[in-house]
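A.B. asks: Can you look at this prediction? I've put the sequence above it.
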Amino acid sequence: MAVAGAKNDAVSIAAHRGDAKTLLAFDVLTDSAKKGLAGFTIKVKPPTREAYYLINDLQFEHPDQHARDPSEAENSTMNAPIHKFRWLHVPGQDHQGLSPEFGDYTYTVTPRYFNETNKMVAFEAGLSLDVIVRLAPNRDNRRALTISITYLNRR
């Protein structure tokens, strides 16, 4: 499994490439970066398509009480950050339909924060980190699987 990573003074991101999918893992490196952490905004840029924000199944009960981008859906991670420290991205699930493309994907991960009154503050692009992952089917595993199936069928 190939790994790409990036870090700044506050957070680190590791991207683990799997069989046509990416596991993103986040870590908060300092106590000050943990204070008020709301979650993570994740933007994905496929090789030849427009960038998009991943979708979060969870969203704020009152989204209008938090800083938000009105051009994005309420469940976009721009407006509803991921509350986990990992996320599995499988192209084709939300934005690319039944024909996801393979190649270099750029993941931009940004920690998001609450203020003293527990309202999410505006997006701060300066906190963003990029990791690039070459997404492709794992041909070695497919070959091993084909060999195993062929062997079992001969029995």
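C.D. replies: Thanks, I have the structure now.
A.B. asks: Please count neighbours and contacts with C-alpha atoms only from this point.
C.D. replies: Will do.
A.B. asks: what about stretch 24-32, how long is it end to end?
C.D. replies: In stretch 24-32, first residue to last residue: 22 Å (C-alpha to C-alpha, to the nearest Å).
A.B. asks: Please point out which parts of it sit buried.
C.D. replies: Of all the residues in stretch 24-32, those buried under the rule 16 or more other C-alpha atoms under 10 Å are 24, 25, 26, 28.
A.B. asks: any idea how far residue 105 is from the last one?
C.D. replies: Computed with C-alpha to C-alpha, the distance linking residue 28 and residue 105 is 23 Å.
A.B. asks: Then the first one?
C.D. replies: The span separating residue 24 from residue 105 equals 12 Å under the rule C-alpha to C-alpha.
A.B. asks: before we move on, back to that, which of the buried residues of stretch 24-32 fall in strands?
C.D. replies: 24, 25, 26, 28 (DSSP state E).
A.B. asks: can you list those in TSV and add distance to residue 149?
C.D. replies: TSV is the format used below for these (distance: C-alpha to C-alpha, whole Å):
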residue	distance to residue 149
24	31
25	33
26	37
28	44
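A.B. asks: take a look at this one as well, against the first:
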Amino acid sequence: MGKKRKRPARQTETPSKRVQVASKPSRDNEATHPVISRYYLRVLTLRQYLLEQLPPSSKSRRRRVASLGRQGSDSDGSREDNIEELTTLLDSTLVGILCETNRKDDQERQKHFAAFTQSQYRSSLTSTDTGPTCPQSETNAAAH
């Protein structure tokens, strides 16, 4: 009988490495821009905006967005360039928010939209094209 493999010892994360997840939008991590700030209530980077839009239950997606491009990479050069470009895009693109939306309203809106699109899809399946209302020969005769 072979040796049993031992599991590696579990390492605890240091508080500095943990991704901070804010349940409510905080004003201290907002970006500022002299012109955009005049027209929008809040100005965020694209990374911050995406983190706010993700539901609190999707911790793995939050962690991936928050840590993208911020840890050491051991991948090939082309992938590294793509990650660097994506990181630059996430941190340099500004998103202006006019007014805060309620998550409950968004969910309700999504339900209504899904019901609407499904009803449109079903109605297009039930209606069949039966062809022209009159034969083409009658149309040609009327034109002459």
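C.D. replies: In hand now; what should we look at? Since the structure is predicted, the reported quantities are computational estimates derived from the model, not experimental observations.
A.B. asks: So after superposing, what's the score?
C.D. replies: TM-score for the superposed chains, counting by TM-score structural alignment, normalised by the length of the second structure: 0.27, backed by 69 aligned residues with a C-alpha RMSD of 5.0 Å.
A.B. asks: for the longest helix belonging to the second structure, packing partners?
C.D. replies: With secondary structure taken from DSSP state H, the second structure has its longest helix at helix 103-126. Under the contact definition 3 or more C-alpha pairs under 8 Å, 6 or more residues apart in numbering; DSSP states H and E, helix 103-126 of the second structure sits against no other helix or strand.
A.B. asks: After that helix, which helix or strand is next?
C.D. replies: helix 136-143 (DSSP states H and E).
A.B. asks: That following helix: which residues count as buried?
C.D. replies: Counting neighbours by 16+ other C-alpha under 10 Å, helix 136-143 of the second structure gives no buried residue.
A.B. asks: Please work out which residues outside that helix touch it.
C.D. replies: Outside helix 136-143 of the second structure, not one residue touches it by C-alpha atoms under 8 Å, 6 or more residues apart in numbering.
A.B. asks: which stretches of the second structure form strands?
C.D. replies: Under DSSP E, the second structure gives strands at 42-45, 94-97.
A.B. asks: Dump these into CSV; add mean neighbour count and distance to residue 124 of the second structure as well.
C.D. replies: Converted to CSV, the strands of the second structure look like this (neighbours: other C-alpha atoms under 10 Å; distance: least, C-alpha to C-alpha, whole Å):
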stretch, mean neighbour count, distance to residue 124 of the second structure
strand 42-45, 21, 41
strand 94-97, 18, 37
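A.B. asks: out of the ones you listed, which comes closest to residue 62 of the second structure?
C.D. replies: Closest to residue 62 of the second structure of the strands of the second structure is strand 42-45 (C-alpha to C-alpha; 14.9 Å).
A.B. asks: for that closest one, packing partners?
C.D. replies: Using 3+ C-alpha pairs under 8 Å, 6+ apart, strand 42-45 of the second structure is in contact with helix 77-92, strand 94-97.
A.B. asks: Give me whichever of the ones you listed is most buried.
C.D. replies: Stretch with highest mean neighbour count among those: strand 94-97 (a mean of 18; mean count of other C-alpha atoms under 10 Å).
A.B. asks: Could you list every helix and strand in contact with that strand?
C.D. replies: strand 42-45, helix 46-53.
A.B. asks: Swap in 6 Å and give it another go.
C.D. replies: Packing contacts for strand 94-97 of the second structure, counted by 3 or more C-alpha pairs under 6 Å, 6 or more residues apart in numbering; DSSP states H and E, involve strand 42-45.
A.B. asks: How much space separates residue 137 of the second structure from residue 143 of the second structure?
C.D. replies: For residue 137 of the second structure relative to residue 143 of the second structure (C-alpha to C-alpha), the value is 10 Å.
A.B. asks: actually residue 88 of the second structure, sorry about that
C.D. replies: Counting by C-alpha to C-alpha, the gap from residue 88 of the second structure to residue 143 of the second structure is 63 Å.
A.B. asks: do residue 124 of the second structure as well
C.D. replies: From residue 124 of the second structure to residue 143 of the second structure the distance is 32 Å (C-alpha to C-alpha).
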